[in-house]
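Student: Sequence first, predicted coordinates after that:
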Amino acid sequence: MKIRLTSVFVDDQSKALRFYTEILGFVTKHDVPVGEKDRWLTVVSPDEPEGTELLLEPAGHPAVKTYRDALVMDGVPLAQFAVADVRAEYDRLRGLGVHFTQEPLEMGPVTTAVFDDTCGNLIQIATQPE
């Protein structure tokens, strides 16, 4: 069994696509119209184009707002992305205007930081020992 796809709920798919590609550096894998305004919109790591896809899922379901608001209020990230160096990525993203809710924090062998993806979610980046 493998994880092939996971998702984050986003308020605006076009805005999310810009953030996840232009700021975070992911690349578009699928962009297919679904219905009148929504799209099947996925991004992947440029280092693993055949790897796990991240679906930028429209946040239209009524439960989404309550769910995301509760996570953000409690400071809980919706997803975690692996990076080679959290401190370097933190500096790069801050330089691009990304707002962090948690600066780099060392927790034993793991270093994490948490940012706002501008689409309603908190995202954690982490560096773990190999």
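Tutor: Thanks, I have it.
Student: contacts and neighbour counts: CA atoms only from here.
Tutor: Fine.
Student: those strands in the protein, which residues are they?
Tutor: 5-10, 27-34, 38-44, 53-58, 79-82, 100-107, 110-116, 122-127 (DSSP state E).
Student: Take the ones you listed and write them to a markdown table, including mean neighbour count and distance to M73.
Tutor: Formatted as a markdown table, those follow (neighbours: other Cα atoms under 10 Å; distance: least, Cα to Cα, whole Å):
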| stretch | mean neighbour count | distance to M73 |
| --- | --- | --- |
| strand 5-10 | 18 | 16 |
| strand 27-34 | 14 | 30 |
| strand 38-44 | 20 | 27 |
| strand 53-58 | 21 | 21 |
| strand 79-82 | 12 | 15 |
| strand 100-107 | 15 | 11 |
| strand 110-116 | 20 | 12 |
| strand 122-127 | 22 | 10 |
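Student: putting a second one here so we can go through both:
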Amino acid sequence: MKIILASIFVNDQERALKFYTETLGFVKKSDVSAEGYRWLTVVSPDDRNGTELLLEPNDNPVAQAYQKGIFEQDIPAASFGVEDVRAEYEGLKAQGVKFTTEPTDILDRVTIAAFDDTCGNLIQIQTLQK
């Protein structure tokens, strides 16, 4: 068994697609519309057949409440692995990404940082120290 799909709620799929592809460097994998719904996924450019991230519209009031609640409590909606959190932080910050948590070492094993994805979510990046 393996994870093939994970999703996050977004308040604007088009803005999310732009941010996740142009700013974060993901690649659009699926973009299918049917009966007013848009199935929109992105993947890592390093693993185009890997886990897809569904940019799911938060049209449902329950989804909106969930998204708002975890954002307000500074809980990341997703976590992405990067080679070097500090380098990624500097690169994304230079592109105008707003960080809510600067690079922070946790338990001398993990370095994390978190940013606002402009679509209603906090996203954490992390590097596991070897």
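Tutor: On my side now, so go ahead. Since we're looking at a predicted model, the values are computed, not measured.
Student: Just give the TM-score of the two.
Tutor: Remark: TM-score between the superposed chains equals 0.96 [TM-score structural alignment, normalised by the length of the first structure]; 129 aligned residues with a Cα RMSD of 0.9 Å.
Student: about what we covered before: who wins for proximity to R18 of the first structure among the strands of the first structure?
Tutor: Set against R18 of the first structure and scored by Cα to Cα, the strands of the first structure come closest in strand 27-34, at 10.0 Å.
Student: The closest one - contacts with which helices or strands?
Tutor: With contacts taken as 3 or more Cα pairs under 8 Å, 6 or more residues apart in numbering; DSSP states H and E, strand 27-34 of the first structure sits against strand 38-44.
Student: The strand it packs on vs strand 5-10, what angle?
Tutor: Using axes from the mean of the first three to the mean of the last three Cα atoms, to 10 degrees, the interaxial angle of strand 38-44 of the first structure with respect to strand 5-10 works out to 120 degrees.
Student: returning to that earlier point: got a markdown table for the strands of the first structure, with distance to D91 of the first structure too?
Tutor: Shown next, in a markdown table, are these (distance: least, Cα to Cα, whole Å):
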| stretch | distance to D91 of the first structure |
| --- | --- |
| strand 5-10 | 24 |
| strand 27-34 | 21 |
| strand 38-44 | 22 |
| strand 53-58 | 24 |
| strand 79-82 | 16 |
| strand 100-107 | 10 |
| strand 110-116 | 11 |
| strand 122-127 | 12 |
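Student: out of those strands, which comes closest to Y67 of the first structure?
Tutor: So among these, strand 5-10 is nearest, using Cα to Cα, at 10.2 Å.
Student: Give me the mean deviation of the closest one from the second structure.
Tutor: Its matched residues in the second structure lie on average 0.4 Å from strand 5-10 of the first structure after superposition (mean Cα distance after the TM-score superposition for the first structure).
Student: hang on, the earlier thing: to A88 of the first structure, which of the strands of the first structure lies closest?
Tutor: It's strand 100-107; of the strands of the first structure, that one is closest to A88 of the first structure (Cα to Cα) at 9.8 Å.
Student: before we move on, the earlier item: of all the strands of the first structure, which one comes closest to D69 of the first structure?
Tutor: strand 122-127 (10.2 Å).
Student: Mean deviation, that closest one versus the second structure?
Tutor: Averaged out, strand 122-127 of the first structure is 0.3 Å away (mean Cα distance after the TM-score superposition for the first structure).
Student: I'd guessed V86 of the first structure sits against P104; true?
Tutor: Yes. Between V86 of the first structure and P104 a contact is recorded at 6.7 Å, counting by Cα atoms under 8 Å.
Student: Give me the common contacts of the two.
Tutor: T111, T112, A113 (Cα atoms under 8 Å, 6 or more residues apart in numbering).
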